[in-house]
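# here is the input, now give the coordinates:
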Amino acid sequence: MSRSQVVAEHLPLLRRYARALTGNQASGDAYVGAMLEALLQDQSLLDQTHGPRAGLFRLFTQIWNSVSVNNDNADVATLSLPPERRLSNITPLPRQAFLLLSLEGFSEEEVGYILGIDIAETRKLTDAAGREMAAEIATDVLIIEDETFIAMDLESLVKNLGHNVIGVARTHSDAVALAKNKKPGLILADIQLADGSSGLDAVNELLRTFEVPVVFITAYPERFLTGERPEPAFLISKPFQPAMVSAVASQALFFQRNSRNRTPRAASA
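Take a look at the predicted model:
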């Protein structure tokens, strides 16, 4: 397999990870684009000691963490990032470690390799992320999922995380009706519903009337990671692990909270 084929194979999930870090598609893709430009200029940057996927995530992380928190000019210009992307919002190392473990399924050894740290430090970072996420403000959650057992799993999971479930919607119309009764603080949504309606369409309709972070859950994430159209910022693959839902939901709430702290009327990522 050629180097370009290796990159293409792993690019969709790298874009998902970048989006989870930045909170939106445009910023995540800008960082991935910067990584690809660097790789085109020097192919030796891709270290495959732990395999090509880990190597790509390592190179991406080196670029991501090279942007100085105290420098708003040169580094951003070099990466050609959107001007609205403020460096103060760069996801800190604990969340990077937790997302690599929980969302992307890397081992502790691979996470240490990607972040350039040892396993002991990896464990310290993930513990710190767990404490940080436990401190997130509990919120009301709307679940849009037509599969009964998955809906039950999600409901139990978010309750164990300290959130309140305002309802489980199995169709587009159910979701809109539930949200009208009580606006959720977080939405977990399947994309393709059994009755032929779309969780994506339901969410887009709700977002026209109020702001809320959304995590989409789908059995076919690669279909929504092509870069050909607007895509979900937070995306989880089925089947999912509880830690994966916890990590991504917390990250979505993290960006929503920071957005509100900066400007009370700012749009969510």
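# C-alpha from now on. contacts and neighbour counts both.
Fine.
# now Glu110: which helix or strand?
helix 108-115 (DSSP states H and E).
# what's the first helix or strand after that helix?
Per DSSP H and E, helix 108-115 leads on to helix 119-134 as the next helix or strand towards the C-terminus.
# can you list the residues that contact that next one?
For helix 119-134, the surrounding residues in contact (C-alpha atoms under 8 Å, 6 or more residues apart in numbering) are 93-95, 97-98, 108-109, 111-112, 161, 247, 250.
# switch these over to a markdown table; also include distance to Gln5.
Shown next, in a markdown table, are those (distance: C-alpha to C-alpha, whole Å):
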| residue | distance to Gln5 |
| --- | --- |
| Leu93 | 29 |
| Pro94 | 31 |
| Arg95 | 29 |
| Ala97 | 27 |
| Phe98 | 28 |
| Glu108 | 26 |
| Glu109 | 25 |
| Val111 | 23 |
| Gly112 | 25 |
| Leu161 | 40 |
| Ala247 | 30 |
| Ser250 | 33 |
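# now render these as TSV, adding neighbour count and distance to Thr61.
Listed next are the contacts of helix 119-134 as TSV, based on neighbours: other C-alpha atoms under 10 Å; distance: C-alpha to C-alpha, whole Å:
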residue	neighbour count	distance to Thr61
Leu93	16	10
Pro94	20	13
Arg95	24	13
Ala97	26	11
Phe98	27	14
Glu108	20	16
Glu109	14	15
Val111	26	11
Gly112	20	11
Leu161	15	29
Ala247	21	18
Ser250	24	20
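# and for comparison, fold this next one:
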Amino acid sequence: MPTAQKEQFLSTIVADLLPYLRRYARALSGSQSTGDKYAAATLEALLIDRSVFETGLSHKAALFKAFHAIWSTSGALTEGSDVGISARALRHLSKLAANTREVLLLRTIEEFSDEEIAAITDMEVSEVKELYKIALRDMEDSVSGRVLVIEDEAIIALDLQSIVADMGHRITGVAPTHKAAIDLFNREKPDLILSDIQLADGSSGIDAVNEILKTAKDTPVIFITAFPERLLTGERPEPAFVITKPYTEEQVRSAVSQAMFFSSTETLRA
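Predicted coordinates:
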């Protein structure tokens, strides 16, 4: 393939994968602005050297490997101007064992295999497996709290309730519409929101969440959707956690544990 065509081909691939890299960088850093800086730095590095795409990895794994080359050598977690949840996330991250959060996110949210994670992070597969166990323990030993579910599909809503309740959290209610979500939120303030983006009456979970966040801007939100690209646009507000349907129980448990962990306050109890 001629060089010009090859570069255009890689540019198209990177553009398609960029929303997922931004999702990962945001969740990893605890900050949209910080995550985007690392994603941008990765793209700048690829403009200079695209040899990572010649390592035999999948295109997504190669892109994430390029990201980690920057993430692991630049001091990573640095306090910036972020406030609220973002600032608390950075403080909590600094207390976690090295590489546990990376491994957890790469496996549960981005769905890489242990072998791919080892290649991305330059670790042994055995080390990846051990760090994953540690990550799960650290996250699931976090605080418990109240969870509002915004979901119009009854079977999915029941499944989410079961997963969250089994983790020790309490469901404040299930809202199938925008109006129901606002009513439930006003009745009892949750510590976490799990939300779909398309609701039963044609209303929007995004609009419902945005309305809620006007008065409770520090409430963490996890979106569960078949259309993640609609949320990962680079426009604010943008969620730290976006889980793609069909989801796995492991993905939900991971995201809920992390969201509870990073937004924990003295008012919550394990």
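# where in structure 2 does the helix holding Glu110 of structure 1 fall?
Helix 108-115 of structure 1 lines up with residues 114-121 of structure 2 when matched by TM-score structural alignment.
# one more: stretch 150-162 of structure 1?
Stretch 150-162 of structure 1 covers residues 156-168 of structure 2 once aligned (TM-score structural alignment).
# likewise for stretch 185-199 of structure 1?
Against structure 2, stretch 185-199 of structure 1 falls on residues 191-205 (TM-score structural alignment).
# could you list the buried residues of the matching stretch?
By neighbour count on 16 or more other C-alpha atoms under 10 Å, the buried set for stretch 191-205 of structure 2 is 191-199, 204-205.
# for that stretch, the distance to its chain's centre please.
Remark: stretch 191-205 of structure 2 is offset 17 Å from the chain centroid, using C-alpha atoms, centre = their mean, to the nearest Å.
# stretch 213-225 of structure 2 now?
The answer for stretch 213-225 of structure 2 is 13 Å, by C-alpha atoms, centre = their mean.
# what is the end-to-end distance of it?
One end of stretch 213-225 of structure 2 sits 19 Å from the other (C-alpha to C-alpha, to the nearest Å).
# map Val32 of structure 1 onto structure 2.
Checking TM-score structural alignment: Val32 of structure 1 goes with Ala39.
# was I right about Ser113 of structure 2 contacting Val103?
No. Using C-alpha atoms under 8 Å, Ser113 of structure 2 is not in contact with Val103; the gap is 10.2 Å.
# then Ile224 of structure 2 would be within a strand, right?
Yes. Looking at Ile224 of structure 2 with DSSP: H, G, I helix; E, B strand; the rest coil, it is inside a strand.
# what residues are up against it?
194-197, 242-245, 247.
# counterpart of it over in structure 1?
Using TM-score structural alignment as the criterion, Ile224 of structure 2 maps onto Ile217 of structure 1.
# okay, strands next: where are they in structure 1?
Under the criterion DSSP state E, structure 1 contains strands at 140-144, 164-169, 186-190, 214-218, 235-237.
# which one of these lies closest to Ser102 of structure 1?
Ser102 of structure 1 lies closest to strand 235-237 among these, at 10.5 Å (C-alpha to C-alpha).
# now structure 1: which of the contacts of Ile224 of structure 2 match?
Here is what carries over to structure 1 from the contacts of Ile224 of structure 2, by both residues aligned by TM-score structural alignment, their matches' C-alpha atoms under 8 Å: 194-197, 242-245.
# for the residues you listed, which one is nearest Thr233 of structure 2?
Lowest distance from Thr233 of structure 2 to the kept ones among the contacts of Ile224 of structure 2 (C-alpha to C-alpha) belongs to Val242, with 12.2 Å.
# can you give me the buried ones in the match of stretch 150-162 of structure 1?
Using 16+ other C-alpha under 10 Å as the burial criterion, the residues of stretch 156-168 of structure 2 that qualify are 157, 160-161, 163-164, 167.
# contact partners of that stretch?
By C-alpha under 8 Å, 6+ apart, stretch 156-168 of structure 2 touches 140, 144-145, 147, 149, 151, 170-171, 174, 249, 252-253, 256.
# out of those, which one sits closest to Ala4 of structure 2?
Ala4 of structure 2 has its nearest neighbour among these in Val252, at 41.8 Å by C-alpha to C-alpha.
# which position in structure 1 pairs with the closest one?
By TM-score structural alignment, Val252 of structure 2 lines up with Val245 in structure 1.
# that match: neighbour count?
22 (other C-alpha atoms under 10 Å).
# now it: how far from Asp140 of structure 1?
15 Å.
# likewise Thr122 of structure 1?
Per C-alpha to C-alpha, Thr122 of structure 1 is found 32 Å from Asp140 of structure 1.
# so for the two, which sits in the more crowded spot?
Legend: neighbour count by other C-alpha under 10 Å for Thr122 of structure 1 and Asp140, higher for Thr122 (24 against 18).
# so how far is Ala97 of structure 1 from that one?
On the measure of C-alpha to C-alpha, Thr122 of structure 1 and Ala97 of structure 1 end up 7 Å apart.
# what touches both of these two?
Common contacts of Thr122 of structure 1 and Ala97 (C-alpha under 8 Å, 6+ apart): Val111.
# comparing the strands of structure 1, which comes out most buried?
Comparing the strands of structure 1 by mean neighbour count (mean count of other C-alpha atoms under 10 Å), strand 186-190 ranks first with a mean of 26.
# relative to strand 140-144, how tilted is that strand?
Here strand 186-190 of structure 1 runs at an angle of 10 degrees relative to strand 140-144 (axes from the mean of the first three to the mean of the last three C-alpha atoms, to 10 degrees).
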